[in-house]
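[1] Need a 3D model of the sequence below.
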Amino acid sequence: MSEASAPHAADRRELTAAQRNAVAELLRVSPVADELGRRFVRAGHELHLVGGSVRDALLGRLGDDLDFCTDAHPDETLRILKGWAESIWETGREFGTIGAQRDGLQLEITTFRAESYDQVSRNPVVVYGTSLDEDLKRRDFTINAMAVSLPEHRFTDPHGGLDDLSAKVIRTPSTPGESFGDDPLRMLRAARFAAQLRFAVHPDVHTAMTEMAADLDRITAERIRDEFTKLLCGADPITGLRLLVDTGLAERFLPELTGLKLEIDEHAQHKDVYEHTLTVVENAVSYEEEGCDFILRMAALLHDAGKPATKAVGSDGRVSFHHHEVVGARLTKARMKAMRYPKDVTAKVTALVALHLRFYGYGRGEWTDSAVRRYVADAGDLLPRLHKLTRSDCTTRNRRKAAQLAADYDALEERIARIEAEEDLARVRPDLDGNAIMELLGVPPGPVVGRAWKHLKEQRLEHGPLDRDAAEVELLRWARAEGLID
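    Below you'll find the predicted structure:
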């Protein structure tokens, strides 16, 4: 191990504490884990708690999902589980994995693997291994290459994962080049673990990520999407995002992020858009009430994606980005489609990007009640997220300006609440429904009803609720103007 990653004496004392964490965590799950281990031993096989389960046990955060490896093949594993597990599933069978549930714990038991990778797709090609050491060597990082044998609780750590866990460093069991050559997605996983665990990548790993970034092009969009989503939802997404940009990985699947690093000269006056964006993401995380709100975080990340394409320098040296929210929304939609995000998630993120600048006209005192209604109607169920995104976007260091923006938004939220108390802003609908429109105008279902409905909705947004009589008068006035009735 290099001097940079070798633990100091104080760290070695922490290793004992880490081992104590693991013992405490294992005691919690040992009734099930040890019983399962004894069943495998009686059948003439090995069973080891492995990978992320051991890592998380050492960190004192073992959950209810446990990963095991064994020399037993799937058919043999099924025979051992039947009659003992409360439920069994075989969805991962083609990868040698059998799932089971017992006493509230989700168990995944995978046959030792010595896997290779398809040279085109880089998807794993499963080849069963014959030993624990072989299985651990093929794993992505040393912190995931530790095992606890069951039921005797023997600890196996052939690649120094415990030391790396103490040093909070991400390192590969084999050379980074060999590991990433097997599966380039591991480069993105390194950034993901940095974000999730607040760990640093080893310098050799960083170098390999930079030199091999183009290999990520061989990975399917779906696998990249899943890893990136976990990264953005990490405890420290900023560290992961910086790694993606610094190593060139972002350029391979999210070039809009790298593109935010606009050139700034002594004459062009604008804030660093890249650093501003990272701050907005950090602010958005602070506004989350429970767990990761991926839609909010993704909107924060891409809210200024349209700035590079709309940058213009005026005669006074000031930089403008007119309509960057429109361009940004279009880029966001295209990028998320390319990354294979679900349509509903893409639509929500895109809408937030398109709306994120709307508030900035409010502070000039020009908004009428109808403008507030339209703001709420256009945001729909995204309004709570839009509130958070808009507040997150205030990153000015000018305290007076920041305080004014916060006060303006407080005022807008108070005004929304006031109008909401008077009207049902959550469901802005015309004061007459389709049936009433058809009855009053004497028309069948068709385009005329849709046009009338749209007109009445515009009236509702502009003037607020109308009573039945006033709504009917307005509909008839519109119909006459359209030549639909005499």
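
[2] Please count neighbours and contacts with C-alpha atoms only from this point.
    Will do.

[3] Strands of the stretch 151-300 of the chain, start to end?
    154-156, 169-170, 200-201 (DSSP state E, counting those that start in this stretch).

[4] what about Asp65, neighbour count?
    Per other CA atoms under 10 Å, the neighbour tally for Asp65 reads 13.

[5] Which residue, other than its chain neighbours, is closest to it?
    Gln106 (4.7 Å; CA to CA, 6 or more residues apart in numbering).

[6] Another sequence for comparison is provided below:
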Amino acid sequence: MSKVTTPEKLFDVPDPTDPLAAPALMARAEGVVEKHAALLEPLARAFHERGETLYMVGGSVRDAMLGRGVHDLDFTTSARPAVIQEILGEWGEKVWDTGIEFGTVSAIRRGETVEITTFRSDLYDGVTRNPEVTFGDTLEGDLVRRDFACNAMAIELSLDDDLRLSPTFHDPVDGLSDLVAQVLDTPQAPEVSFRDDPLRMLRAARFVSQLGFTVADRVFDAMRDMAGEIERITAERVQAELDKLMCGARPWEGIDLLVATGLADRILPEVPALQLETDEHMQHKDVYRHSLTVLRQATELEEDGPDLELRWAALLHDIGKPATRAPKEGGGVTFHHHEVVGAKLARKRLKALKYPKHVIEDVGQLVFLHMRFHGFGEGQWTDSAVRRYATDAGDLLPRLHKLVRADCTTRNAKKAARLQRTYDELEDRIAEIAAKEDLARVRPDLDGNEIMEILDLKPGPEVGKAWKYLKELRLERGELDHDDAVAELKAWWEKERA
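    Purely as a prediction, here's the structure:
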């Protein structure tokens, strides 16, 4: 692909050709300031009395214009950190200065959090993304160093002659035009911006996912040409951006941008590798496109907001296919056991990205289990198979249901309906057996103490083997009464000792 496009808008933004578009968006942002006037007016007066200026800035202004809702209020100011700290100490109910070396002080009042940072004009060494912190003297100098023009607008908390709040809009890099057009472009040349901080390239993909924006042609070209610079960024920072991307409204578009620019080759190489493989059902252009479709469909099945582990499993569920590709007799290809290989690759990649152990294990297990449903013929699920499916998934079962349904992407309407109907029947079977047998707590019919007493054993590996045998028996045949369980255990033990 050459450029990433967005099919529809996520937010109510006026038509770019409408001459009233820009004033309407400015009014939205100023309305947010006015909505918080009772809170912000005393703050603005305090800065005014010190001879300092104060501006709402960045994502707060952008989100206000998009109607996203503004939860935390970000500001920049001419005041130096010590002055900010003094003012917030009087204004706020609680103040913290963990970022004061970077010029940032935060406070909370009446449930609202504000973060105020001194104008910055940092210097970068082109080796790390950590700048030499330098405080600036102008708003324009602060805004031009920001990542994207749509994040470089400001609303001054200015006061009228009666010292009442009278917000004033500032847009020295024309971010408003980009916002109306829903385009991500950099205030400076993108090559300069990304060389200063390569993480901004990942932020571009993240905003594509979160906001539904496209990237300007020159931004796309710079991301492609400078993809190698991302290796200056630590795995922890990459992971943090990927989290935000994956939990955005359109994660498949953010991933697509990473792949198209070559950034994914550096941080998530298993995903672009899928472009080399043709889906064995010939339903999709390639397995990569299929994986993006599964990711999109998985997000549509979510019920309580973004599910990071489900989304990662959806994206990575087929990454074992390149390593397992083999020609099929009569034409086509197969990917036998790609779920086993894929689970290992998913765990390895997420570990390299410094994900928590529980995320690594959950995503790996979902990838491992995603083909289990397809291993059984339609309507041929035995009670034993149903028990194993549910117990192997454990707490992941609700996610596995969504993943398997999302993976049914055939364009054949009759086949798609048949697959969904079959899965409906499986869920009904699970619910039916669970109601009778409490599948969430499937355990052998005899516990370890009973096993040791019946077989006259002391604690050791033999007890574990006996326990495992009884659990397999429980899964295969369902609950046994006590006498039958004892008889089965004794028969098994006789064979073991023979």
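
[7] Can you pull the TM-score for these?
    The TM-score (TM-score structural alignment, normalised by the length of the first structure) is 0.93; 477 aligned residues with a CA RMSD of 2.1 Å.

[8] thinking again about what came up before, ok but the residue nearest to Asp65 of the first structure is inside a helix, no?
    No - going by DSSP: H, G, I helix; E, B strand; the rest coil, the assignment for Gln106 of the first structure is strand, not a helix.

[9] quick one, what contacts the alignment partner in the first structure of Leu199 of the second structure?
    Per TM-score structural alignment, the equivalent position to Leu199 of the second structure in the first structure is Leu185. Shown in contact with Leu185 of the first structure (CA atoms under 8 Å, 6 or more residues apart in numbering): Leu216, Ile219, Arg223, Ile224.

[10] Buried members of these into PyMOL, please.
    Per 16 or more other CA atoms under 10 Å, the buried members of the contacts of Leu185 of the first structure correspond to this PyMOL selection:
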select buried, resi 216+219+224
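
[11] picking that back up, out of the strands of the stretch 151-300 of the first structure, nearest to Gly240 of the first structure?
    When the strands of the stretch 151-300 of the first structure are compared by CA to CA, strand 200-201 sits nearest Gly240 of the first structure, at 9.6 Å.

[12] who touches whatever residue of the second structure lines up with Ala147 of the first structure in this structure?
    By TM-score structural alignment, Ala147 of the first structure lines up with Ala154 in the second structure. With contacts taken as CA under 8 Å, 6+ apart, Ala154 of the second structure has the following neighbours: Tyr55, Met56, Val57, Gly58, Val61, Phe169, His170, Asp171.

[13] how many neighbours does the closest residue to Ala154 of the second structure other than its chain neighbours have?
    Distance criterion CA to CA, 6+ apart; nearest residue to Ala154 of the second structure, sequence neighbours excluded, is Val57 at 4.4 Å. Neighbours of Val57 of the second structure under the rule other CA under 10 Å: 22.

[14] Please look at Val57 of the second structure and Leu157 and confirm they touch.
    No - using CA atoms under 8 Å, Val57 of the second structure makes no contact with Leu157, being 10.5 Å away.

[15] burial count for the closest residue to Gln283 of the second structure other than its chain neighbours?
    Closest residue to Gln283 of the second structure apart from its sequence neighbours, by CA to CA, 6+ apart: Thr410 at 6.0 Å. For Thr410 of the second structure, the neighbour count with other CA under 10 Å is 16.

[16] and the aligned partner of Thr410 of the second structure in the first structure, how far is that from His276 of the first structure?
    Mapped onto the first structure by TM-score structural alignment, Thr410 of the second structure lines up with Thr396. As judged by CA to CA, to the nearest Å, Thr396 of the first structure and His276 of the first structure stand 9 Å apart.

[17] Could you name the specific helix or strand carrying the match of Thr410 of the second structure?
    Using DSSP states H and E, Thr396 of the first structure falls within no helix or strand.

[18] Would you reformat the strands of the stretch 151-300 of the first structure as TSV and include distance to Cys233 of the first structure and mean neighbour count?
    Below are those laid out as TSV (distance: least, CA to CA, whole Å; neighbours: other CA atoms under 10 Å):
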stretch	distance to Cys233 of the first structure	mean neighbour count
strand 154-156	31	15
strand 169-170	19	26
strand 200-201	17	20
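
[19] related to what we said a few turns ago, pretty sure the match of Thr410 of the second structure contacts Ala403?
    No - Thr396 of the first structure is beyond contact range of Ala403, at 9.8 Å (criterion: CA under 8 Å).

[20] I'm done for today, thanks for sticking with me.
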